[in-house]
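>>> What would the 3D arrangement of this be:
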Amino acid sequence: MKLLHWFSLLLCVCVNAESNAMWRESGENVTLRCSSAGCSSSIEGYEGMYLYQNHTEQIEVFYCNTMAGVTEASGFKDRIQTAGSLKNLIVTISNLTVNDSGFYSCVFIKFQSPAVQCSVYPLFVKGVAECSRSTEAPCALADEKSPPLVLIIVAACTIGMLVTIIFILLIVPRVRRRTSSRRSTAGVPQQVSNDNVYEDMTKNGLHPLREQLPASPHDCA
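Below you'll find the model as predicted:
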């Protein structure tokens, strides 16, 4: 039952990872929803929220609070539009580039309280690679296909499922057969040969009971 449980859990993770992934072309827009529905705990009374992009490193996209509104990071300047309240914020990122690929997470914060991470969105942008936001050095432009991260996730899930299926179909029945054969062997008592018992009694000067009985009156002298 544990094997089936882990197999089902792995399958669910793979399906969710592939279905939540968003694919865009360079120059397109993407809309994310940061709401309390995707949070693991209550965000009642939280005063602000960060949107982070995680790819090769964690990058702040913007910060939003109830007093100052939205403060965009330099790499996303004039590309962020928000609508709704802090607990149900709809975020649109426009003019996407390849560098915008990554995992976007909504993190709610409150003074002297632990941060709460909510919805996580995998975003993959196809197009031409640009220079890194963290440096002004020139870089070579090259056509970049779909980022391999989602392919790695799908491949890892597929390999895990195949290993689990092979383990269930091949190894588990063998273990059960060996266990049952050992139990059956342990339950059968060992049989002692009558010839061995007779030889042991003869060596010790003993004779079987039928040889030690007195002669019957009806026997011949």
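>>> make it CA atoms for all contacts and neighbour counts henceforth
Will do.
>>> packing partners for the longest strand seen in the chain?
When the chain is parsed with DSSP state E, its longest strand is strand 113-128. Here strand 113-128 is seen to pack against strand 22-25, strand 30-35, strand 102-110, strand 143-144 when contacts are counted using 3 or more CA pairs under 8 Å, 6 or more residues apart in numbering; DSSP states H and E.
>>> For the longest one, buried residues please.
Under the neighbour-count criterion of 16 or more other CA atoms under 10 Å, strand 102-110 has 102, 103, 104, 105, 106, 107, 108, 109 buried.
>>> right, so of the helices and strands packed on strand 113-128, which gets closest to residue 93?
strand 30-35 (5.4 Å; CA to CA).
>>> counting contacts, what elements does that closest one pack onto?
Checking 3+ CA pairs under 8 Å, 6+ apart, strand 30-35 ends up next to strand 88-93, strand 113-128.
>>> run this one through as well so I can compare:
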Amino acid sequence: MQLLSCTNHILKINKKSNIRNLQARNYSVVPLSSHLGMIQWVTNATAMFYLYKKWQQRKYAKEFKKNNMIRGPIRKNWPINIQRNAFLELRHETPKDLIAKEFWTSSSSPTVWWEKTNSYSRSLAVMSIIGYIIGLGDRHLDNILIDFDTGEVIHIDYNVCFEKGKKLCVPETVPFRLTQNLQNALGVYGIEGPFRIACENVLSVLRSNKEILMTILEAFIYDPLVDW
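The predicted structure follows:
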């Protein structure tokens, strides 16, 4: 969280990023030992997984009950070709606008929706670039939260950092998560609008202040409480 606070300060003192209100939504973390700590409760935040789960329950719950369907073999034991085919089929079936619809239904007017969408675009850009810089992985649906009141994106669980994700059983090779649901919530401009502008601005500002960031990141090498 110290890195996010420092990044926010750097973005705040830069004229362009300050005008665009480019900030990372963070929270307090107090380590008490190598395996214990306290984390601030993040209010008004919804995990992306909840949106998918809610949609899936509406779509399949009655069908499962009607046909008396039971659990099949554990997924990790499936052959690779079966896993790939299942993924492609599920990707085709899953709506591409779950996040976008949530923004629309939670807005009291088109103006509020527009403000939320712009806030979301900026926030997603900031967190994407920060995640890219620190090699943040493990960005599954439970580790990305969205505040649908403000449009802000909040990342949790920073355990897989510094490209550690490339050493997992299934190596993570993408710099950050930008799947179809995240893209479709960016508004009419998509990735070529405020999102792209914010990404370029954040990356430029942080690159210009790389010495400050490196000072903070080097501390992780000697931090006895962290095992990367």
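>>> what's the TM-score here?
Put the two chains on top of each other and the TM-score (TM-score structural alignment, normalised by the length of the first structure) is 0.21; 77 aligned residues with a CA RMSD of 5.7 Å.
>>> could you dump the helices and strands packed on strand 113-128 of the first structure to JSON lines with distance to residue 194 of the first structure?
Shown next, in JSON lines, are those (distance: least, CA to CA, whole Å):
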{"stretch": "strand 22-25", "distance to residue 194 of the first structure": "81"}
{"stretch": "strand 30-35", "distance to residue 194 of the first structure": "84"}
{"stretch": "strand 102-110", "distance to residue 194 of the first structure": "79"}
{"stretch": "strand 143-144", "distance to residue 194 of the first structure": "85"}
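>>> nearest to residue 181 of the first structure, of those?
It's strand 102-110; of these, that one is closest to residue 181 of the first structure (CA to CA) at 52.3 Å.
>>> what's the closest of the helices and strands packed on strand 113-128 of the first structure to residue 195 of the first structure?
strand 102-110 (80.6 Å).
>>> Run through the neighbouring helices and strands of the closest one.
Contact here means 3+ CA pairs under 8 Å, 6+ apart; on that basis strand 102-110 of the first structure packs against strand 48-54, strand 113-128.
>>> follow-up on the earlier one: can you put the helices and strands packed on strand 30-35 of the first structure in TSV and add mean neighbour count and distance to residue 143 of the first structure?
TSV is the format used below for these (neighbours: other CA atoms under 10 Å; distance: least, CA to CA, whole Å):
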stretch	mean neighbour count	distance to residue 143 of the first structure
strand 88-93	16	22
strand 113-128	18	5
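>>> ok so, going back, can I get the helices and strands packed on strand 102-110 of the first structure in a markdown table including distance to residue 210 of the first structure?
Shown next, in a markdown table, are these (distance: least, CA to CA, whole Å):
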| stretch | distance to residue 210 of the first structure |
| --- | --- |
| strand 48-54 | 94 |
| strand 113-128 | 91 |
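>>> Which among the helices and strands packed on strand 30-35 of the first structure is found nearest to residue 4 of the first structure?
Using CA to CA, these put strand 113-128 closest to residue 4 of the first structure, at 27.1 Å.
>>> Next, count neighbours for residue 87 of the second structure.
Residue 87 of the second structure has 12 neighbouring residues, counting by other CA atoms under 10 Å.
>>> Distance check, it against residue 132 of the second structure.
Distance from residue 87 of the second structure to residue 132 of the second structure, counting by CA to CA, to the nearest Å: 25 Å.
>>> can you check residue 112 of the second structure too?
30 Å.
>>> Which of the two has more residues huddled nearby?
A count of neighbours by other CA under 10 Å puts residue 132 above the other of residue 112 of the second structure and residue 132, at 19 against 15.
>>> Excluding sequence neighbours, find me the nearest residue to residue 115 of the first structure.
residue 109 (4.7 Å; CA to CA, 6 or more residues apart in numbering).
>>> my read: that neighbour touches residue 118, true?
No: between residue 109 of the first structure and residue 118 there is no contact under CA atoms under 8 Å: 11.0 Å.
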